[in-house]
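Student: Here is my input, please return the structure:
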Amino acid sequence: MTTPLTVLLGNYPHTRPLKDGTVPVEGVDCQYLEASPLPPAFARMVRELTYDICEMPLATYLQAKEAGVPVTLLPVVLIGSTHHRALTRLPEDPELSPRELAGKRVGVRAYGQTTGLWVRGWLQEEYGLKSSDVTWVTTEDVHVAQYVNPPYVERSRTERVVDLLRSHDVSAAVLGPKAVGGQGAGLVPLVADAENAGLAWTERHGTIPANHLLVVRDDVLRDSPDAVLAVYRALKKAIADTADERDGSLAGRAVAAGWSASLAACLEVGGRYALEQELVRTAVDLGAIEKAAAFFDQ
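Tutor: Take a look at the predicted model:
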């Protein structure tokens, strides 16, 4: 008898083998649900627990755990990279140093967007610019309904971050990985040597910033632990089997399954950034996350 599970995963080379059955999930009847774009599905997961297993951005996970949303992290990084290229301006505008953003307005999809978390983190770490030094203008609400934005966050009626730039409502904008090559095509990074700046960040911290992880509802893990473990093991195999399809870039190297020093460092730094930025108000309990993750690599 198989256990039915609803699973929400984005479409990546390393998730395709599960969705097309190339890598079977033994003893589990997985219903792979689709959502395009993905962010509304993340909100449904943390607000309504819509899925049994769900891809989830790092910042959303940290906020959800603090809010008491009953989900457990699986030690999987589905996408990640550095984000020094994500902070952009219009090409026709004058050059603008990240340090010069103090007192200015910066667009971001949501204050809880994970790319924004990483960008604000390196802004403070490398340029001394605190989150509260900037007015963050958002086009969407955060996924976790219980969260209240800090007073230096402003909600716009504009639907796209790039349009905030084009209307000169903001001086710079944070764009996620897909948006950089989409609505943000032609925009200029504020960091001139963004690639090397990102490499320096990874060398300093011993990790690559994770954007999307994977969570399971606590009741599903409690009632069907073997089924959840089977999904994790299948995904881990798919990630290993598709290694040749990923290049040696930071984004390619970020994809991984299994608890590691790199994942621990990623969660530690991300959690610290989140606390500094008031994305969470209490310190992240890395020990509890690691203890729960140990189940999957037993």
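Student: use CA for all of it now, contacts and neighbours both
Tutor: Fine.
Student: can you pull out the helices in the stretch 151-298 of the chain?
Tutor: Ranges of helices in the stretch 151-298 of the chain, per DSSP state H, counting those that start in this stretch, are 161-166, 177-181, 194-205, 218-223, 225-241, 250-254, 261-276, 286-293.
Student: Next, the buried residues of the second one.
Tutor: Spelled out, that is helix 177-181. 177, 180 (16 or more other C-alpha atoms under 10 Å).
Student: now it, how far from the chain's geometric center?
Tutor: Relative to the chain's own centre, helix 177-181 is displaced by 14 Å; criterion: C-alpha atoms, centre = their mean, to the nearest Å.
Student: for the stretch 1-150 of the chain, what spans make up the strands?
Tutor: Listed in chain order, the strands of the stretch 1-150 of the chain (DSSP state E, counting those that start in this stretch) span 3-8, 28-33, 53-57, 71-80, 87-89, 105-108, 135-138.
Student: who's in contact with the shortest one?
Tutor: It stands for strand 87-89. Residues external to strand 87-89 that are found in contact with it (C-alpha atoms under 8 Å, 6 or more residues apart in numbering): 119, 165, 171-175, 187-191.
Student: One more, so I can put them side by side:
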Amino acid sequence: MSISIALACERYDRTEALRDGRVTPAGVDLTYLPQQVEETFFRMARFREFDAAEMSLSSYVVGLTRDAPFIALPVFPSRMFRHSGIYVSTASGIGEPIALAGRRVGVAEYQLTANVWIRGLLADEYAVPVESVTYVTGGLHAPGRTEKVHLDLPPDVRVEPLGPGRTLAGALATGEIDALYSPRTPGCFARGDRGVRRLFEPARPVEEDYYRRTGIFPIMHVVVLRRDVYERDRWLARSLYDAFEQARTLCVEGIEETAAARYMLPWLHEEVARTRALLGDDYWPYGLEPNRHVLRTFLDYAYAQGLAARRLEPEELFAPETLESPIV
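Tutor: Sure, this is the predicted structure:
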């Protein structure tokens, strides 16, 4: 008899085999609910609507040191270098990272995972302390966005809301804010507004150099189980983890196919080779051990930035069943 599980997750090439049924978790009747990440994160964090869901790593860590409503699997559906997510108003005169100190910087939410990474790398690499910036929160393209989880921030971290009816993209374009940290590209930049530019342009050489020096390919999202679902049937954690791993393996096999182009990228094979030359053959690993350094760095940032109530160890993030070697 199978257990019915509803999983809310964006559509990714590495999870497509779970969505279309080519991979089925053992003992699970899985319903894959493809949704944009913002909707999934809000509904899971605020209302705990789903049995399992993709979740912001930051939101998960914030909750884990407080009421711990979820338990994670070491599955990372989204990873992204974030130097390219720093935008500046040309009117601000910001030409180098150190000039961000003392400025007003827009963030959709202080606790967004991308923003944790950006603040951390700016502090580590460019001597821009987290507390040196005033963070202005609000919606990127629609007004009124607020933090989806409650935060207890240190008194030296200044966070204030954007004015009513305003958007961060609009405020950046007019110079009302000096800069923006954003995982999603602001419309003003996408339209070619000359009053907005990326701080690091081109960003790829900077991000590649960052990886060479640090070994960090930032993790953005994890997959979580609602804790009551996990406690009722703890074997679910391992079953789902193994299924995600199988789906990832199928994706890797597909991306290597050259007989027919599965993806609309004519030089995909060259891009894969370039990526592997820098990041290694298994450049998007699941599991704890190959990601320990990345996770530890993030957890240090989350604690230093006032998001985690204590400094966590990477092992504390995941269901113990997912850290055991499989029985063969």
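Student: Please work out the TM-score for the two chains.
Tutor: Once superposed, the chains reach a TM-score of 0.88 (TM-score structural alignment, normalised by the length of the first structure), with 292 aligned residues with a C-alpha RMSD of 2.5 Å.
Student: now, of the helices of the stretch 151-298 of the first structure, which is deepest in the fold?
Tutor: Comparing the helices of the stretch 151-298 of the first structure by mean neighbour count (mean count of other C-alpha atoms under 10 Å), helix 161-166 comes out on top with a mean of 21.
Student: Any idea how many residues pack against the closest residue in space to residue 123 of the second structure that isn't next to it in sequence?
Tutor: Nearest non-adjacent residue to residue 123 of the second structure, counting by C-alpha to C-alpha, 6 or more residues apart in numbering: residue 129, 4.9 Å away. Residues near residue 129 of the second structure, counting by other C-alpha atoms under 10 Å, number 18.
Student: Over to the one 3 residues further on?
Tutor: Burial of residue 132 of the second structure is recorded as 17 neighbouring residues (other C-alpha under 10 Å).
Student: who's in contact with the closest residue to it other than its chain neighbours?
Tutor: Leaving aside its chain neighbours, residue 132 of the second structure sits nearest to residue 101 (5.1 Å; criterion: C-alpha to C-alpha, 6+ apart). Residue 101 of the second structure makes contact with 128-129, 132-133, according to C-alpha under 8 Å, 6+ apart.
Student: For these, could you give me JSON lines that also reports distance to residue 59 of the second structure?
Tutor: Formatted as JSON lines, the contacts of residue 101 of the second structure follow (distance: C-alpha to C-alpha, whole Å):
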{"residue": "128", "distance to residue 59 of the second structure": "23"}
{"residue": "129", "distance to residue 59 of the second structure": "22"}
{"residue": "132", "distance to residue 59 of the second structure": "23"}
{"residue": "133", "distance to residue 59 of the second structure": "21"}
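Student: in the first structure, which of the residues you listed remain in contact?
Tutor: On the basis of both residues aligned by TM-score structural alignment, their matches' C-alpha atoms under 8 Å, what survives of the contacts of residue 101 of the second structure in the first structure is 128, 132-133.
Student: In strands, which of the contacts of strand 87-89 of the first structure appear?
Tutor: In this view, the contacts of strand 87-89 of the first structure that belong to strands under DSSP state E are 172-174, 188-189.
Student: Residue 61 of the first structure: which of the helices of the stretch 151-298 of the first structure is closest?
Tutor: Comparing the helices of the stretch 151-298 of the first structure by their distance to residue 61 of the first structure (C-alpha to C-alpha), the top pick is helix 261-276, with 10.3 Å.
Student: Next, the angle helix 286-293 makes with the closest one.
Tutor: In terms of direction (axes from the mean of the first three to the mean of the last three C-alpha atoms, to 10 degrees), helix 261-276 of the first structure departs from helix 286-293 by 130 degrees.
Student: Give me the residues contacting helix 261-276 of the first structure.
Tutor: By C-alpha under 8 Å, 6+ apart, helix 261-276 of the first structure touches 58-59, 62, 75, 117-118, 120-121, 131, 205-210, 280-284, 286, 290.
Student: Going through those residues, which ones are buried?
Tutor: Here, 16+ other C-alpha under 10 Å leaves 58-59, 62, 75, 117-118, 120-121, 131, 207-210, 280, 284, 290 buried among these.
Student: Hmm, residue 33 of the second structure is touching residue 6, no?
Tutor: Yes. Contact criterion C-alpha atoms under 8 Å: residue 33 of the second structure and residue 6 qualify, at 7.0 Å.
Student: count of residues packed around residue 108 of the first structure?
Tutor: Count around residue 108 of the first structure with other C-alpha under 10 Å applied: 28.
Student: Report the contact partners of it.
Tutor: Per C-alpha under 8 Å, 6+ apart, neighbours of residue 108 of the first structure: 116, 136-139, 161, 173-175.
Student: Between the helices of the stretch 151-298 of the first structure, which one is closest to residue 47 of the first structure.
Tutor: Of all those, helix 218-223 comes closest under C-alpha to C-alpha, at 14.3 Å.
Student: For the most centrally placed residue in the first structure, which non-adjacent residue is spatially closest?
Tutor: Residue closest to the mean C-alpha point of the first structure, counted by C-alpha atoms, centre = their mean, is residue 211 at 2.6 Å. Nearest residue to residue 211 of the first structure, sequence neighbours excluded (C-alpha to C-alpha, 6+ apart): residue 80, at 4.7 Å.
Student: coming back round to it: export the strands of the stretch 1-150 of the first structure to TSV and tack on distance to residue 262 of the first structure?
Tutor: Formatted as TSV, the strands of the stretch 1-150 of the first structure follow (distance: least, C-alpha to C-alpha, whole Å):
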stretch	distance to residue 262 of the first structure
strand 3-8	25
strand 28-33	29
strand 53-57	17
strand 71-80	11
strand 87-89	24
strand 105-108	27
strand 135-138	30
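Student: For residue 15 of the first structure, find the nearest of the ones you listed.
Tutor: Closest of the strands of the stretch 1-150 of the first structure to residue 15 of the first structure is strand 71-80, at 8.6 Å (criterion: C-alpha to C-alpha).
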